[in-house]
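J.: okay, sequence plus prediction incoming.
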Amino acid sequence: MTEPDGLERLWTPHRMAYVTGSGQPPGCPFCDAPAHPDEDNHIVARGTTVYAILNLYPYNPGHLLICPYRHVADYTELTDEETAELAAFTRKAMVTIRAASSPHGFNLGMNQGAVAGAGIAAHLHQHVVPRWGGDSNFMPVIGRTKTMVMLLSDTRDLLAKAWSTPAP
């Protein structure tokens, strides 16, 4: 018997399918998602060359990913049209999230390659993460647990409605 390490355990066996890749449809989840109804895959909005989808393992409620439909790994491989729409969708995502939930700020970014932290390195995606003062409290820092105040389906419905509402 070993000495306890003092950490609490929040058992999340449902994440094992994500970690091991089992239970995932064959191929790329970002290529597969647009083939299904928006509500089933938490797609918030669709464009001509890109779409906005909720992150299944968000840092904060409203954490969106802006993904090109085309399976491309590197930002430099995007066409001019894809680059422009990805930028426009990122901007629209920020406007939408501000209207829906009034965050204090945002983290925007892309992790290019597995060594840079990309969980799905083969398909480029831009993160749009809303931030609030105090959202990194003791739970993730000390408790190593992230609390989420809203279900993905409810977040998707809120953001999809706000996305289609004209800005004031």
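T.: The structure has been received and is ready for your questions. Note that the structure is a prediction, hence the values are computed from the model and not measured.
J.: for the rest of this, base every contact and every neighbour count on C-alpha atoms.
T.: Will do.
J.: in the protein, which residue is most central in space?
T.: N55 (2.5 Å; Cα atoms, centre = their mean).
J.: scan this protein for its longest helix.
T.: The longest helix of the chain (DSSP state H) is helix 80-101.
J.: list the buried residues in that helix.
T.: 82-83, 85-86, 89-90, 93-94, 96-100 (16 or more other Cα atoms under 10 Å).
J.: who does it touch, helix- and strand-wise?
T.: Counting contacts by 3 or more Cα pairs under 8 Å, 6 or more residues apart in numbering; DSSP states H and E, helix 80-101 is packed against strand 50-54, strand 64-68, strand 126-131, helix 152-164.
J.: what's in contact with it?
T.: For helix 80-101, the external contacting residues (Cα atoms under 8 Å, 6 or more residues apart in numbering) are 47-52, 62, 64, 66-68, 103, 106, 126, 128, 130, 158-159, 162-163, 167.
J.: now the residues you listed: which count as buried?
T.: Using 16+ other Cα under 10 Å, the buried members of these are 49-52, 62, 64, 66-68, 103, 106, 126, 128, 130, 158-159, 162-163.
J.: quick check: end-to-end length of stretch 128-138?
T.: The first and last residues of stretch 128-138 sit 23 Å apart, counting by Cα to Cα, to the nearest Å.
J.: also stretch 136-154?
T.: Start-to-end, stretch 136-154 (Cα to Cα) is 22 Å.
J.: over to stretch 111-121?
T.: 8 Å.
J.: list the buried residues of that stretch.
T.: 111-113, 120-121.
J.: try this one side by side with the last:
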Amino acid sequence: MANIFNIMDFLWAPWRSKYVADSSKSKREEKCIFCEFPEQNDDERNLIVYRSKYAYIILNRFPYNPSHVMIVPYRHISSVELLEDNEAQDIFRLIKITLAAIRKVYSPDGFNIGINIGRTAGAGIEAHVHVHIVPRWNGDANFMPVLSNTKVLPEDLETTYVKLKKAIEDIINNEDSLDH
């Protein structure tokens, strides 16, 4: 009889356990970092790259890839259908700006853009909806996480913060260029 638990049938990602543990802890503490960070007015420490009227762009502290960001509405809501039209429009505008900025600075080969709604869907912070933007490069998945339980990121968050902040500000100052 064949072994139904053949190791080749599974993809293990043990480096994600810290993220899962941290997100479970923050839920137990009943605090929402997506609400707290903007109120603290310490954008650099909290990795808030840009603030718009209804939402903001923040670097993911546990990135899958360099320049993995999230776009977060200020209002504490759990799902996309609860967004007001002006919030949804602002979030989509920030997605466009973010894509342009990441393309300008990092030249990725593609992107994953996603919204995880509910814990079952993978939401680490399920009570506050947010959009993930993960740039992708050909060959960005490698053997390091599997063999050594290590995710290799070629740049620290502070450097990414400075680069993206400048690129986003440049794009905002020339926002008409996004429409062409």
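T.: Received, thanks. Owing to the predicted nature of the structure, the values given are computational and were not obtained by experimental measurement.
J.: which part of structure 2 matches the following helix or strand past the longest helix of structure 1?
T.: Of the helices and strands lying after helix 80-101 of structure 1 in sequence (DSSP states H and E), the nearest is strand 105-109. Taken onto structure 2 by TM-score structural alignment, strand 105-109 of structure 1 occupies residues 110-114 there.
J.: am I right that I113 of structure 2 is in contact with V134?
T.: Yes. With contact defined as Cα atoms under 8 Å, I113 of structure 2 counts as touching V134 (6.4 Å).
J.: which one's more surrounded, the two?
T.: Neighbour count, other Cα atoms under 10 Å: between I113 of structure 2 and V134, V134 has more, with 22 against 15.
J.: the more buried one - nearest residue in space that isn't next to it in sequence?
T.: H68 (4.6 Å; Cα to Cα, 6 or more residues apart in numbering).
J.: ok, H123 of structure 1 next?
T.: A73 (4.6 Å).
J.: that neighbour matches what in structure 2?
T.: Per TM-score structural alignment, A73 of structure 1 is aligned with S78.
J.: residues in contact with stretch 161-168 of structure 1?
T.: 44-45, 92-93, 95-97, 99-100.
J.: in a markdown table: those residues, plus distance to W11 of structure 1.
T.: Putting the contacts of stretch 161-168 of structure 1 into a markdown table (distance: Cα to Cα, whole Å) gives the following:
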| residue | distance to W11 of structure 1 |
| --- | --- |
| V44 | 29 |
| A45 | 33 |
| K92 | 36 |
| A93 | 32 |
| V95 | 36 |
| T96 | 33 |
| I97 | 30 |
| A99 | 34 |
| A100 | 31 |
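J.: before we move on, the earlier item: surely the residue nearest to the centre of structure 1 and L65 touch.
T.: Yes. Under the criterion of Cα under 8 Å, N55 of structure 1 makes contact with L65 at 6.1 Å.
J.: and for L78 of structure 1, nearest residue in space, chain neighbours not counted?
T.: Counting by Cα to Cα, 6+ apart, the residue nearest L78 of structure 1 is V72, at 7.3 Å.
J.: swap in A118 of structure 1?
T.: Excluding the flanking residues, the one nearest A118 of structure 1 by Cα to Cα, 6+ apart is N111, at 4.9 Å.
J.: what's the match for D156 of structure 2 in structure 1?
T.: So, by TM-score structural alignment, D156 of structure 2 is matched to L151.
J.: quick check: neighbours shared by N55 and L65 of structure 1?
T.: Common neighbours of N55 of structure 1 and L65 (Cα under 8 Å, 6+ apart) do not exist.
J.: include distance to R144 of structure 1 when you put the helices and strands packed on helix 80-101 of structure 1 into CSV, please.
T.: Shown next, in CSV, are these (distance: least, Cα to Cα, whole Å):
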stretch, distance to R144 of structure 1
strand 50-54, 22
strand 64-68, 22
strand 126-131, 18
helix 152-164, 21
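J.: and those: which comes nearest F138 of structure 1?
T.: Distance to F138 of structure 1, taken as Cα to Cα, is lowest for strand 126-131 among those, at 15.7 Å.
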